[in-house]
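Engineer: make a model of this:
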Amino acid sequence: MSKLTSEVKSDKKSLIINGERVETSSYTPLYSPYSGEEIAQIAAATKEQTYDAITVACKARSIIGKMTAFKRAEILENAASILKDKVDEAARIIALESAKPIAFAKAEVARTIETYKFSAEEAKRIHGETIPFDAAESGAGRIGYTVREPIGVIGAITPFNFPMNLVAHKVGPAIAAGNTMVLKPASQTPLSALFIAEVFEEAGLPAGVLNVVTGSGRVVGEAIVEDDRVNMITFTGSPSVGIGIRNKAGLKKTTLELGSNSALIIDKDVVVDTIIDRCIMGAFSNQGQVCISLQRVYVHEDVFEEFVSKFTEAAKQLKIGDPLNPETDVSALISKDDTDRALEWIAEAKEKAIIRTGGKLTEGVLEPTIITGAHSDLKVSCQEVFAPVVVVNKVKSVEEAVRCVNDSRFGLQAGIYTNNIKNALYATKELYVGGVIVNDVPTFRVDQMPYGGVKDSGTGREGVKYAVEEMTEMKLVVWNQSQE
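Structural biologist: Presented below is the predicted three-dimensional model:
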């Protein structure tokens, strides 16, 4: 354990309901994934306390719903400004609770600020359209238009891997659209959500609009999903949990972002040296714990050996260690169970494929791992590994590569590197995914773009403008001008 993490002090954290710190009868210790030290005591909410938070959110609907777009935007802009002044504090929280290397944690805070700025802008752009009723014979004498209204109370369940920015992708659009929220953050990363709630309190958000309820998914999550007063569920996490939410949600609107085993195609005309750094970032940033992490690479046989050699050498140069050390590239996975699972999958692959580098622990950290010759039915290929593990396979053509990419239960994003426009267009048309990234890794994301997938990767779209559309209801208004 490094000196940096040994300086951590444990705090007691309460629920935030109606702007108040609410104690619970039970608290759960929160441990650093890297050092194993206790970093906080987190309140474990009961179902009754979760219902209380929903009641508060219902009452606050009229406050935020009647607020002007200008005022909602101002609050979001204030939050972005406050967060900008607290970048180092916010990044340290992320690094402590998730073991994200501090350099990547600072980048996440920067994206979070940007997400709230986008949300402020979108708050001023929510509008409907005029309908030409006289285009129908029976529509003469009538005019009509649509308006978009807040959907109501939104239940948000967020993951551990981007504990501040993925909260922003739910909180920002919800406030922009005039909704209230009950937020349940991941059990391992509640500190980021509680911190953001305090930022919004300082920014002028009325009490009760954003309520943070920490605790287990079986208690808090189920209470949110099953309560009829909640109008929408927005969830980012595993397919099994997402499918369970969809089955229990009834007629509630749901947005589900459920992960992937994202793939990259490398064509024969690519200059390998120019893409190695991006591939390293795509595969190993945040220890591979990214929904669009580069997990599968299909390389044309003409450049396969060159790519594998240079990719492997670059992976070996990555620095492993304490997430609070600015020089660290890769740190611990979110839990020991996740580490053990990844090692089991690597062991399974080792019997049928080649481990080019990694595959073992160094000081409790899973080394960046590159596997070649892995069949599509191995877990490291067909399931979401969510670890610094990438499979690289040889193909004879882009067409073969596209078939391999599509041979998956997931379909979030995919990428292709090529200088052949015909191959690029073929890939954009034939890849069955939510987003195709040409001449970059599938891990590319900016916060204003539509983001979501097909198949087991989920339903609905995030990205601030598109999330606002999900979080509002369309109302039609018709005026009869020829009353007699």
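Engineer: contacts, neighbours, all on C-alpha from now
Structural biologist: Will do.
Engineer: what's the local residue count around the nearest residue to residue 22 once chain neighbours are set aside?
Structural biologist: Closest residue to residue 22 in three dimensions, ignoring its sequence neighbours and counting by C-alpha to C-alpha, 6 or more residues apart in numbering: residue 15, at 4.9 Å. A count of neighbours around residue 15, defined by other C-alpha atoms under 10 Å, yields 24.
Engineer: surely residue 15 touches residue 215?
Structural biologist: No. Using C-alpha atoms under 8 Å, residue 15 makes no contact with residue 215, being 9.3 Å away.
Engineer: between these two, which contacts overlap?
Structural biologist: Both residue 15 and residue 215 are contacted by 43, 45, under the criterion C-alpha atoms under 8 Å, 6 or more residues apart in numbering.
Engineer: give the buried residues for stretch 69-77.
Structural biologist: By 16 or more other C-alpha atoms under 10 Å, the buried positions in stretch 69-77 come out as 69, 71, 72, 73, 74, 75, 76, 77.
Engineer: closest to residue 33 among those?
Structural biologist: The closest of the buried residues of stretch 69-77 to residue 33 turns out to be residue 76 (C-alpha to C-alpha; 31.6 Å).
Engineer: and that closest one, how far from residue 252?
Structural biologist: According to C-alpha to C-alpha, to the nearest Å, residue 76 stands 26 Å off from residue 252.
Engineer: cool, and residue 350?
Structural biologist: Between residue 350 and residue 252 the computed distance is 44 Å (C-alpha to C-alpha).
Engineer: residue 235 too?
Structural biologist: Counting by C-alpha to C-alpha - residue 235 and residue 252 are separated by 13 Å.
Engineer: quick one: which of those two has more around it?
Structural biologist: Shown here are residue 235 and residue 252; by other C-alpha under 10 Å, residue 235 has more neighbours (24 against 18).
Engineer: that one: helix or strand, and which one exactly?
Structural biologist: Assessed by DSSP states H and E, residue 235 sits inside strand 232-236.
Engineer: now do the contacts for residue 353.
Structural biologist: Residue 353 is in contact with 371, 372, 373, 374, 375, counting by C-alpha under 8 Å, 6+ apart.
Engineer: report the separation between it and residue 300.
Structural biologist: Going from residue 353 to residue 300 by C-alpha to C-alpha gives 18 Å.
Engineer: in the stretch 301-450 of the chain, which spans are strands?
Structural biologist: 354-357, 361-362, 365-366, 369-372, 389-395, 410-411, 413-417, 435-438 (DSSP state E, counting those that start in this stretch).
Engineer: tell me the SS of the closest residue to residue 54 other than its chain neighbours?
Structural biologist: Leaving aside its sequence neighbours, residue 54 sits nearest to residue 182 (C-alpha to C-alpha, 6+ apart; 6.4 Å). Here residue 182 takes the strand state, with states given by DSSP: H, G, I helix; E, B strand; the rest coil.
Engineer: now the other sequence, so there's something to compare against:
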Amino acid sequence: MDVRTFWLAGRPATGDSELTVTNPHDGRVVAAHSVPTEAQVEEAVAAADAVAKEAAALPVHVRAEALAHVSRRIAERADELAHLITSENGKPLMWARAEVGRAVSTFRFAAEETRRWSGGVMRLDTEPAAAGRLAYVSRVPYGPVLAITPFNFPLNLVAHKVAPSIAVGAPVVVKPAPATPLSALALGEILAETDLPAGMFSVLPVPNDRAASLVNDPRLPVVSFTGSGPVGYSIMDSVPRKHVVLELGGNAAAVVLRDADLDWAASRIALFSNYQAGQSCIAVQRVIVEEPVAEAFLGKLLPAVSALVTGDPFDEKTQVGPLVSEAAAERVEQWIEEAVAAGARVLAGGTRDGAAIAPTVLADVPADAKVSAEEVFGPVMVVQTVPSADAAFEAVNSSRYGLQAGVFTRSLDLAFRANRELEVGGVIIGDVPSYRADQMPYGGVKESGVGREGLRSAMEDLTYEKTMVLTGLTL
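Structural biologist: Modelled structure (predicted):
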């Protein structure tokens, strides 16, 4: 069997046990990987701690060129990496290829931001007492970063933690999701080709029950976690003196107002409720339609959902594949059944076949049903009709989550009002909440997390301002 090594302080290593990775679609074994021992985890953390000062002092050109190299090599290995993502995650190739393309951009953006990353100066002689004084303000990394990444974007969400860490000169220890470690290990191969110092990165595919020791280790002062809210907040509560960045879940809403382009809205919502099998923090889950266009919109939405191509994720035409596991699909099926028992109507889908859930549209769903109030993380949308834009915005804000929202309108006034009133980290006008450009600030409010990703935003989040005051200058 193919057994992958892990990456210990920049070099390949093997432990004393192995775990296998299987494809969610057909259950076949994709590969096995070696699991680090406790001693090897300790070695990785010690190496990150030991290299921290050297990493922070790395010249800008060294960091930038390393990041640019990774971007180029991901592009060169794009087909291989896309097939690897589909193999371990089950997402259709079309989405796997898109993820690889985004990872290329993420590292390229990081290289570009690294070259722009610089300090600033501030004259202090605005008051007589500070005559001859000048402040130089720079940003300094807190120290080594523990990056805990999820299964749904096993390459690009690792990139969003590794790239800004390297950009600011912070060593990074990656703990990938147990279901999808192979993409992160492949990224480790590419990172090992750079001139970064030993200890600058490790990729440690350890089971989740061994993550606590990494989280609690004082030599890793930053924890950057993407995943579920309960796990994220338990991490924050367990290490209150650390700098914790959380990108958590949501139940993203798409608002369709009476002046929307209904054909565009229906096609986008149908696709992006079901892309990645709904396993995206910003997949469309709640659809809030203004009453005057509700019937016409639904008449366009349901055919668009039915037209989606489901099945084998290795088929280039497939748009909706399986969930990451049969257990995940069984949970989603149970949530659908609970909603139906509480009075919801199934307008499309609602069935399960192994790890796959048919694209599902529900109506008349009680507000407290899990498929409406929680993050379903499956190909399920809940359609709600409201009488006005006021009611639509209130419905968006009724959630305890606040990651992103999409508003389909042609009104500039309504667009700015939505931006002003919606309690989310990002408002996407004229499109689904699932839109994300990798260089833009990305993150949520309320129970959708703290901190921001998006290269420069993440670089700022991993660093603190440090001020040096020069005295006795002639300005």
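Engineer: the strands of the stretch 301-450 of the first structure: which one's closest to residue 277 of the first structure?
Structural biologist: Of all the strands of the stretch 301-450 of the first structure, strand 413-417 sits nearest to residue 277 of the first structure, with 13.4 Å by C-alpha to C-alpha.
Engineer: tell me, that closest one lands on which residues of the second structure?
Structural biologist: Mapping strand 413-417 of the first structure onto the second structure (TM-score structural alignment) gives residues 404-408.
Engineer: gap between residue 47 of the first structure and residue 24 of the first structure?
Structural biologist: Distance from residue 47 of the first structure to residue 24 of the first structure, by C-alpha to C-alpha: 11 Å.
Engineer: and what of residue 353 of the first structure?
Structural biologist: From residue 353 of the first structure over to residue 24 of the first structure the distance is 50 Å, taken as C-alpha to C-alpha.
Engineer: cool, and residue 279 of the first structure?
Structural biologist: Here residue 279 of the first structure is placed at a distance of 45 Å from residue 24 of the first structure (C-alpha to C-alpha).
Engineer: so the most centrally placed residue in the second structure is in which element?
Structural biologist: Nearest to the mean C-alpha position of the second structure, by C-alpha atoms, centre = their mean, lies residue 157 at 4.9 Å. Assessed by DSSP H and E, residue 157 of the second structure sits inside helix 156-168.
Engineer: where in the first structure does that helix fall?
Structural biologist: Counting by TM-score structural alignment, helix 156-168 of the second structure lines up with residues 165-177 of the first structure.
Engineer: would you list every one of the helices in the stretch 1-150 of the first structure?
Structural biologist: According to DSSP state H, counting those that start in this stretch, the stretch 1-150 of the first structure carries its helices in the segments 47-65, 69-85, 87-98, 102-123.
Engineer: in CSV: those, plus distance to residue 343 of the first structure.
Structural biologist: Listed next are the helices of the stretch 1-150 of the first structure as CSV, based on distance: least, C-alpha to C-alpha, whole Å:
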stretch, distance to residue 343 of the first structure
helix 47-65, 36
helix 69-85, 38
helix 87-98, 19
helix 102-123, 24
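Engineer: just give the number of residues close to residue 351 of the first structure.
Structural biologist: As a burial measure, residue 351 of the first structure scores 10 neighbours (other C-alpha under 10 Å).
Engineer: separation between it and residue 254 of the first structure?
Structural biologist: Counting by C-alpha to C-alpha, the gap from residue 351 of the first structure to residue 254 of the first structure is 41 Å.
Engineer: could you do residue 83 of the first structure as well?
Structural biologist: Between residue 83 of the first structure and residue 254 of the first structure the distance is 29 Å, computed by C-alpha to C-alpha.
Engineer: also residue 122 of the first structure?
Structural biologist: Distance, residue 122 of the first structure to residue 254 of the first structure, using C-alpha to C-alpha: 21 Å.
Engineer: helix/strand/coil for residue 223 of the first structure?
Structural biologist: At residue 223 of the first structure the chain is in helix, as set by three-state DSSP.
Engineer: what does it correspond to in the second structure?
Structural biologist: For residue 223 of the first structure, the aligned position in the second structure is residue 213, judged by TM-score structural alignment.
Engineer: cool, residue 39 of the first structure as well?
Structural biologist: That one, residue 39 of the first structure, aligns with residue 30 by TM-score structural alignment.
Engineer: OK, contacts around that match?
Structural biologist: Residue 30 of the second structure makes contact with 20, 21, 22, 23, 87, 88, according to C-alpha under 8 Å, 6+ apart.
Engineer: for those, pick the one with the most neighbours.
Structural biologist: Counting by other C-alpha under 10 Å, top hit in the contacts of residue 30 of the second structure: residue 87 with 29 neighbours.
Engineer: separation between the alignment partner in the first structure of it and residue 38 of the first structure?
Structural biologist: Aligned by TM-score structural alignment, residue 87 of the second structure pairs with residue 96 of the first structure. Separation of residue 96 of the first structure from residue 38 of the first structure (C-alpha to C-alpha) stands at 10 Å.
Engineer: shared neighbours, these two?
Structural biologist: Jointly contacting residue 96 of the first structure and residue 38 under the rule C-alpha under 8 Å, 6+ apart are residue 32.
Engineer: strands of the stretch 151-300 of the first structure, start to end?
Structural biologist: Using DSSP E, counting those that start in this stretch, the strands assigned to the stretch 151-300 of the first structure run over residues 153-157, 180-184, 210-212, 232-236, 253-257, 263-266, 296-300.
Engineer: so what's the closest residue to residue 221 of the second structure other than its chain neighbours up against?
Structural biologist: Using C-alpha to C-alpha, 6+ apart and skipping residues adjacent in sequence, the residue nearest residue 221 of the second structure is residue 242, 5.4 Å away. Neighbouring residues of residue 242 of the second structure by C-alpha under 8 Å, 6+ apart: 221, 222, 223.
Engineer: right, I'll call it a day here.
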